[in-house]
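Asks: Got a sequence here, can you build the structure:
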Amino acid sequence: MPSQETEVVVVGAGQAGVAISEHLGARGIPHVVLERHRIAERWRSERWDSLVANGPAWHDRFPGLEFTDLDRDAFASKELVADYFVAYAEKIGAPIRCGVEVTSVRRHTGRPGFRVETSRGAVDARFVVVATGPFQRPLIPPVVPDGAVPAQIHSSGYRNPGQLPEGAVLVVGAGSSGVQIADELRRSGRRVLLSVGPHDRPPREYRGRDFCWWLGVLGLWDAETPPQGAEHVTIAVSGARGGHTVDFRALAADGIELVGLTTSYADGVLRFAPDLAANIAGGDTTYLALLRAADAYVERNGLDLPEEPGAHLLGPDPDCVTNPRLELDLARAGVTSIVWATGFATDYGWLKVDAFDRDGRPDQRRGVSTEPGVYFLGLPWLSRRGSSFIWGVWHDARYIADHITTQRGYLHYDSADRIG
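Replies: I've put the predicted structure just below:
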């Protein structure tokens, strides 16, 4: 790709990159989207084989295109999601260039804009939108040393049970990924232990409506800041096998042993915090709170939705919760694999601009960074709770495109155009 100029360079062609391209294109703003792999690559190559979207097809999409050949209440497979974004990019004519890796972004000296260096040449741009998302660098806590078990992998590297050596598996992390992987492994016949930390546990469906619908009508998707201390709390929800409410008691009844937060390792023994019961209870609290809020909404609005009194009943805690295991001799327990479903970190080493706070996090408000001309898109809580979800990123992208439009007006101002 020869050196060129454009108004906006968008880095990344996942859901955020496609979304901002639609809004920039609708405003006639020249731009290019640079993607080092394929469109929506992480959906294809960095997720396990059986993954489906965590929201139903009617919800987890952009406004301009529905999923084809899929029931609106079904959950799209990872391949269908990736194909959806390819089709959307084609529909809007997004100027995406795949196989182009951005290696650095630096502000010009003595003139506006930025020099964007790539694996295929340089691009000069007035604005840069960082649409690389939050899932850039897999995080594996430095707890268990290499070689302590035959296999340690991050959830982004897990594909299916047959990938792991024979033996028991410890899954660390009880968000959507950890729960679904643990359940799949158990159904394949493995002995499975699941390390459960703090989490939110919404109902998959209640009174005939998906939890995505409830969060919408209750205004919870629009929350602008997370509850204190819950900025990084995971959400245990699943669209697997047609969608179901995650129930840790049911997982235990199916043979998964629950343990607390994984804390340390020494001499072949892994140790867990004595917090399992508290973590389960915390998830129950968020679950029941949503049910009560939904009931109040139904009554307040006179809706004819079937009651579900049974949904409010929680069964007794299993023995693994009331008498939790605090230590595990990995060899004696036959644990040959650990799957770390412990999230991701961002990686902005290529972004050489003053757009970060003292902790290295993007310093931004609704995606508008402290470095004029640089924007972030697709991050959790960028503007509200829904920001990192498919539909939420589309609305955040519209705001950023509006902001760029306004700034272009200032930059293109000419005193000769003044009246009087």
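
Asks: all contacts plus neighbour counts: C-alpha atoms, from now on.
Replies: Will do.

Asks: What about the residue lying closest to Ala331 once chain neighbours are set aside, how many residues nearby?
Replies: Leaving aside its sequence neighbours, Ala331 sits nearest to Gly268 (Cα to Cα, 6 or more residues apart in numbering; 7.1 Å). Neighbourhood size, Gly268 [other Cα atoms under 10 Å]: 15.

Asks: try the one 10 residues further on
Replies: Under the neighbour criterion other Cα under 10 Å, Ala278 is assigned a count of 14.

Asks: Ile338: which element?
Replies: Secondary structure from DSSP states H and E places Ile338 in strand 335-340.

Asks: in the protein, which spans are helices?
Replies: 15-26, 41-45, 78-92, 176-187, 211-217, 248-253, 276-301, 319-322, 330-333, 390-411 (DSSP state H).

Asks: Mind putting the ones you listed into CSV with distance to Ser264?
Replies: Output for these, formatted as CSV (distance: least, Cα to Cα, whole Å):
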stretch, distance to Ser264
helix 15-26, 37
helix 41-45, 31
helix 78-92, 34
helix 176-187, 19
helix 211-217, 36
helix 248-253, 23
helix 276-301, 16
helix 319-322, 19
helix 330-333, 13
helix 390-411, 36
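
Asks: Sequence B follows; please return its structure for comparison with A:
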Amino acid sequence: MGTAILAKHYSAVVVGGGQAGLSASHYLTKAGIDHVVFEKRTAAHKWREQRWDSFCLVTPNNQCLLPDHPYDGPDPNGFMRKDEILAYLNHFVEKVGAPLFENTEVRLVEQTSTGFRVESAAGTMTCDSVILATSLYADRFVPRAAERLPRDILQLHTADYRNSESLPDGAVMVVGSGQSGAQIAEDLHLAGRKVHLVTGNAPRCARFYRGRDVVDWLTDIGQYDITIDHDGMTKKKHDTNHYLTGRDGGRDIDLRKFALEGMQLYGRFIAADGPVMHFKPNLKRHLDDADRVYNGINALIDKHIAEKSIDAPPPSVYAPVWEPAEETTELDLHAAGITNVLWATGFTPDWGYVGVPIFDGTGYPMQRRGVTQVPGVYVLGLPWLWTWGSGRFLSVAKDADYVVSHLCDHLSQAAPALKRAIAG
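Replies: Reported below is the predicted structural model:
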């Protein structure tokens, strides 16, 4: 894996060796396009190095549809754990056999009069097109307020969490209730640790409803085929994922139930003053909004079942099993016995190497289905690049296939124009 000698020119350069970049390489090879893939670390390293020990998929294995590499194991309706995911990805890496340079950072991509110039740790080259497949999850994000917490409290980002046993004794504060935060809070809770969870605006979803996995219902309804071009869908690119889990065969994550079992819940974190953390009094709103989405998804399934006259178990509506008696707006970590703070606050993108004008006012790439406004520049692997599954194993192959097809058309159109420019 990896080429020994770097060429001076390629038809395409792919930046990023995760599932998106490797999917692009698969289709580029299939189309006979000479290319190279640069990966700052190692192929699919985030799955290997930034996942906790009990990590598992939250979507069924049957949604693992990397190009020419669908899940073919014994449990299509189950949820692969970390070691199984790595085996699936390792096999994909071997199957693609990409011209991959690992541990090779791309430092600059810039436009030239005839194409693009790419500076990498392995050398500089020119190319006719570039696929940026580095996603939005480049760097750990931790709010600057974390700097104000006492040094005797261990602080970790969720990317560095492995298991309960690896943390010092004492209670744990998890900041953030998205997919990672909610699942890690559960992991600690099941291990018998006292957990404090700072909530956010993440919605939740049932795991199973009316006899089936909700993902299967949503697939039948066509939710995964809705594109960002549909009315009102553009904002989805920044939405937080629903929290649920595939652990132990899959189940709901109900923060209210955790509270009944002793987990302490808070509204959004806003500041720290030494050992004292401050929160907005919006816990109830967060819980109510998450339940509203939960019941809304189930109602969508109810409508589908009624319209299709499907024989299924009766419908139900989630009723809160716990309500906050009051809103806690501050907490002294020392007094509460909290010795660990886990920041489930997500990641930030790193587009600093991109010297091509493809971004909007928020720093997000302007694109339609991966095609930017700069001819020859493409993006892949972003959440809601085109559909719900764009950033996941479900649809990254479809996006990569489309992008590479467009890239091939671009190359065929650009070549005659370049020859005419040179001749002129």
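
Asks: re earlier: what span of structure 2 lines up against the strand holding Ile338 of structure 1?
Replies: The alignment of strand 335-340 of structure 1 onto structure 2 (TM-score structural alignment) spans residues 338-343.

Asks: What is the burial count for the closest residue to Ile338 of structure 2 other than its chain neighbours?
Replies: Among residues not flanking Ile338 of structure 2 along the chain, Ala171 sits closest, at 4.3 Å (Cα to Cα, 6+ apart). Residues near Ala171 of structure 2, counting by other Cα under 10 Å, number 21.

Asks: so what corresponds to Ala171 of structure 2 in structure 1?
Replies: Aligned by TM-score structural alignment, Ala171 of structure 2 pairs with Ala168 of structure 1.

Asks: Please compute how far the match of strand 335-340 of structure 1 lies from its chain's middle.
Replies: 23 Å (Cα atoms, centre = their mean, to the nearest Å).

Asks: cool, stretch 35-55 of structure 1 as well?
Replies: 11 Å.

Asks: Tell me the residues of structure 1 aligned with stretch 198-218 of structure 2.
Replies: So stretch 198-218 of structure 2 sits over residues 195-215 in structure 1, by TM-score structural alignment.

Asks: How about that stretch, which residues are buried there?
Replies: 195-207, 210-215 (16 or more other Cα atoms under 10 Å).

Asks: what distance separates the start and the end of that stretch?
Replies: 27 Å (Cα to Cα, to the nearest Å).

Asks: for stretch 145-155 of structure 2, same thing?
Replies: 12 Å.

Asks: Stretch 25-35 of structure 2 now?
Replies: Start-to-end, stretch 25-35 of structure 2 (Cα to Cα) is 8 Å.

Asks: Read off where that stretch ends up in structure 1.
Replies: Going by TM-score structural alignment: stretch 25-35 of structure 2 matches residues 21-31.

Asks: How about residues contacting the matching stretch?
Replies: 6-10, 33, 92, 94-95, 397-398, 401, 405 (Cα atoms under 8 Å, 6 or more residues apart in numbering).

Asks: can you redo those residues as a markdown table with distance to Thr342 of structure 1 and neighbour count?
Replies: Formatted as a markdown table, the contacts of stretch 21-31 of structure 1 follow (distance: Cα to Cα, whole Å; neighbours: other Cα atoms under 10 Å):
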| residue | distance to Thr342 of structure 1 | neighbour count |
| --- | --- | --- |
| Thr6 | 38 | 14 |
| Glu7 | 38 | 17 |
| Val8 | 34 | 25 |
| Val9 | 31 | 25 |
| Val10 | 28 | 28 |
| Val33 | 30 | 23 |
| Ile92 | 35 | 16 |
| Ala94 | 33 | 22 |
| Pro95 | 34 | 18 |
| Ala397 | 28 | 29 |
| Arg398 | 31 | 17 |
| Ala401 | 33 | 23 |
| Thr405 | 38 | 15 |
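
Asks: Just the closest of these to Glu184 of structure 1, please.
Replies: Nearest to Glu184 of structure 1 among the contacts of stretch 21-31 of structure 1: Ala397, at 35.2 Å, using Cα to Cα.

Asks: and the residue in structure 1 that Gln367 of structure 2 lines up against, how many neighbours?
Replies: In structure 1, the residue matched to Gln367 of structure 2 (TM-score structural alignment) is Gln364. Close neighbours of Gln364 of structure 1, defined as other Cα under 10 Å, add up to 18.

Asks: Return the distance of Gln364 of structure 1 relative to Gln228 of structure 1.
Replies: 19 Å.

Asks: what does Glu205 of structure 1 give?
Replies: For Glu205 of structure 1, the distance to Gln228 of structure 1 - Cα to Cα - is 26 Å.

Asks: Surely the match of Ala171 of structure 2 touches Leu194?
Replies: No. Look at Ala168 of structure 1 against Leu194 with Cα atoms under 8 Å: they stay out of range, at 11.1 Å.

Asks: so what corresponds to Val237 of structure 1 in structure 2?
Replies: By TM-score structural alignment, Val237 of structure 1 lines up with Leu244.

Asks: do Asp354 of structure 1 as well
Replies: By TM-score structural alignment, Asp354 of structure 1 lines up with Pro357.

Asks: ditto for Phe114 of structure 1
Replies: Checking TM-score structural alignment: Phe114 of structure 1 goes with Phe116.
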